[in-house]
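Novice: Requesting a structural model of the entry that follows:
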Amino acid sequence: MGVDDLSADLSGTRRSGPGSDGVSMLLADDHALFAEALQLRLSREPDLRPVAVAYTVAQARARLVRDRPDVVVLDMAFGDGGALPLVEHVREVSPRSGVVLLTEVTAVDAVVAALRCGARGWLPKTVGSAELVRAIRGVHRGEAWLPPELLGRVLPELLGGGPGTDPLAVLTAREREVLQCMVDGLDRPRIARQLRVSTNTVRSHTQNILAKLGVHSTLESVALALRHGVRGTRR
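Specialist: Modelled structure (predicted):
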């Protein structure tokens, strides 16, 4: 969903909302221009009120505790370690909030990990605003929402869920510590401080983790870790 698409939807008269009967929303995205345009677009829907925005993980956590929104729309790349730790946090502090992830990521491991963490919707950022609104309403009703092209790939993984080889077994104890820090959303300098090593050492460990797990990004490694039972430790 591009900014042009959103801006085009802003024409016309803004309708009045239903007040307290509306679906309360939280948008969490560190791309301010996109987030503000999306906020304006969603605010035009009579049943989506209020629509709050968080630009940082700290703001999102504070809003969750204070507002307990009905639906959270979350950028998958939000935060240093990606959005999955925040999805878990939503489940803990506001379990009735439905989570819709907006993302460019289509890796099955990432989708499955997000669903197992508690997300109920997964949509690409290229989706049209009308489709996003339908997804938000569906998730608020308790439905799951996945693009058809992903559903067939994700369902076997969700339904399988049987025991198998633990891919994390190839990691050393120190690499597991670094991976845990990544799941907790720490960036490299903060990992270095916590583990009392240099940032170059953290970089080397991170490269080893990606190579051993056969993934190409921190996001994918976090998704794989969450899928295999690693959970965030920061509150």
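Novice: contacts and neighbour counts: CA atoms only from here.
Specialist: Will do.
Novice: Give the other helices and strands that the host helix or strand of residue 175 contacts.
Specialist: Here residue 175, judged by DSSP states H and E, is contained in helix 173-183. Counting contacts by 3 or more CA pairs under 8 Å, 6 or more residues apart in numbering; DSSP states H and E, helix 173-183 is packed against helix 188-195, helix 199-213, helix 218-227.
Novice: give the contact list for residue 149.
Specialist: Neighbouring residues of residue 149 by CA atoms under 8 Å, 6 or more residues apart in numbering: there are none.
Novice: Next, the structure of the following sequence, for comparison with the previous one:
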Amino acid sequence: MIEKQYISYFEIVREKITDPNTYPFNIPALKNIPKVELHPNVTFIIGENGTGKSTLLEALAVQYGFNAEGGSKNFSFSTQRTDSPLSQCIRLGKGIIAPKDGFFLRAESFYNAASYLDVLQKEDPQKKALKAYGNKSLHEQSHGESFFALFTNRFSGHGVYILDEPEAALSAQRQLAFLVRLHELVNMKSQFIIATHSPLLLSYPHAKIIELSGSGYKITRFSDTEPFIVHKVFLNDPAKMLKELGID
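Specialist: From the prediction side, this is the model:
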């Protein structure tokens, strides 16, 4: 039931916007987005580059209490203040049950989050900052391995996980493995909000897919998403597609 969701909806409080003609409030999709109900398990946010996916995801994460550069709620590092004022104008519908875990993954700043963990480990080895991450520095693993170590070791269920392009460092095989882990965590009463370009991730059944575009916002189906359509057309006849692109 919706009242048992960790986050049931979000909306932009227009009265708090000082100038609707400035970034990010002038992004077309965000300018007209209404109150949006979230799926109790998995909500995907998709769209072309520049449509506001990461900006919206960051605002949701910051409003929920996460560090703007990523991590859990107790991550307090900051390398550069880049978060937009959108988070100050977001209202979240919070459920009656509080999550026991949570994490905000930003692919672009994951390096900084990994460095912060190393600093914590060196400052106080007794606290074992890396224990929840497989007892190994994320910098001592490949980019993809460190992402997967996060999903398998750090994410413990009963949590809110806000992920910005988690596929960025994952091979196709690892993306499928991520789907398995996602499903395990959903069955452990977790809620995900994910911005992605990956048709593999978007295939997760029963998820809600929110598409942002230059013309606004809509709820769509997996088979109607651009990632699915483009990949399907290309893989059905790669030679033809390459020829149309002038590559032959």
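Novice: Can you calculate the TM-score here?
Specialist: Laid over one another, the chains give 0.33 as their TM-score (TM-score structural alignment, normalised by the length of the first structure), with 118 aligned residues with a CA RMSD of 5.1 Å.
Novice: For the first structure, which segments count as helices?
Specialist: Secondary structure of the first structure by DSSP state H: the helices cover 3-8, 32-43, 57-67, 84-93, 108-117, 129-140, 148-160, 173-183, 188-195, 199-213, 218-227.
Novice: Please identify the most buried of these.
Specialist: helix 218-227 (a mean of 23; mean count of other CA atoms under 10 Å).
Novice: quick one: it to helix 84-93, angle?
Specialist: Taking axes from the mean of the first three to the mean of the last three CA atoms, to 10 degrees, one finds that helix 218-227 of the first structure is oriented at 40 degrees with respect to helix 84-93.
Novice: tell me what helix 218-227 of the first structure is packed against?
Specialist: helix 108-117, helix 173-183, helix 199-213.
Novice: make it 6 Å
Specialist: helix 108-117 (3 or more CA pairs under 6 Å, 6 or more residues apart in numbering; DSSP states H and E).
Novice: re the thing from before, now distance to residue 101 of the first structure too, for the helices of the first structure, in CSV please.
Specialist: Listed next are those as CSV, based on distance: least, CA to CA, whole Å:
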stretch, distance to residue 101 of the first structure
helix 3-8, 17
helix 32-43, 13
helix 57-67, 14
helix 84-93, 9
helix 108-117, 8
helix 129-140, 10
helix 148-160, 14
helix 173-183, 17
helix 188-195, 25
helix 199-213, 23
helix 218-227, 14
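Novice: For residue 123 of the first structure, find the nearest of these.
Specialist: Counting by CA to CA, residue 123 of the first structure lies closest to helix 129-140 out of the helices of the first structure; the figure is 7.7 Å.
Novice: Show residues contacting the closest one.
Specialist: residue 98 (CA atoms under 6 Å, 6 or more residues apart in numbering).
Novice: what angle sits between that helix and helix 32-43?
Specialist: Using the same axes, to 10 degrees: helix 129-140 of the first structure against helix 32-43 is 70 degrees.
Novice: got JSON lines for the helices and strands packed on helix 173-183 of the first structure, with distance to residue 74 of the first structure too?
Specialist: Listed next are these as JSON lines, based on distance: least, CA to CA, whole Å:
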{"stretch": "helix 188-195", "distance to residue 74 of the first structure": "23"}
{"stretch": "helix 199-213", "distance to residue 74 of the first structure": "25"}
{"stretch": "helix 218-227", "distance to residue 74 of the first structure": "14"}
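Novice: Nearest approach to residue 111 of the first structure belongs to which of those?
Specialist: helix 218-227 (8.1 Å).
Novice: The closest one to helix 173-183, inter-axis angle?
Specialist: Inter-element angle recorded for helix 218-227 of the first structure and helix 173-183: 100 degrees (by the same axes, to 10 degrees).
Novice: Residue 200 of the second structure versus residue 231 of the second structure, what's the distance?
Specialist: Distance, residue 231 of the second structure to residue 200 of the second structure, by CA to CA, to the nearest Å: 10 Å.
Novice: Which one of the helices of the first structure lies nearest to residue 102 of the first structure?
Specialist: Across the helices of the first structure, closest to residue 102 of the first structure is helix 129-140 (CA to CA), at 9.1 Å.
Novice: coming back round to it: neighbour-wise, which of residue 231 and residue 200 of the second structure wins?
Specialist: Set side by side, residue 231 of the second structure and residue 200 show more neighbours around residue 200, with 17 against 13, by other CA atoms under 10 Å.
Novice: Quick one: residues in contact with the helix or strand the more buried one falls within.
Specialist: Here residue 200 of the second structure, judged by DSSP H and E, is contained in helix 199-202. The contact list for helix 199-202 of the second structure, computed with CA under 6 Å, 6+ apart, reads 227, 228.
Novice: Pull out the buried residues from it.
Specialist: 199, 200, 201, 202 (16 or more other CA atoms under 10 Å).
Novice: what's the closest of those to residue 37 of the second structure?
Specialist: residue 202 (18.1 Å).
Novice: Against residue 122 of the second structure, how distant is that closest one?
Specialist: Distance from residue 202 of the second structure to residue 122 of the second structure, counting by CA to CA: 39 Å.
Novice: Same check on residue 244 of the second structure?
Specialist: Taking CA to CA, one finds residue 244 of the second structure at 54 Å from residue 122 of the second structure.
Novice: Likewise for residue 194 of the second structure?
Specialist: Taking CA to CA, one finds residue 194 of the second structure at 32 Å from residue 122 of the second structure.
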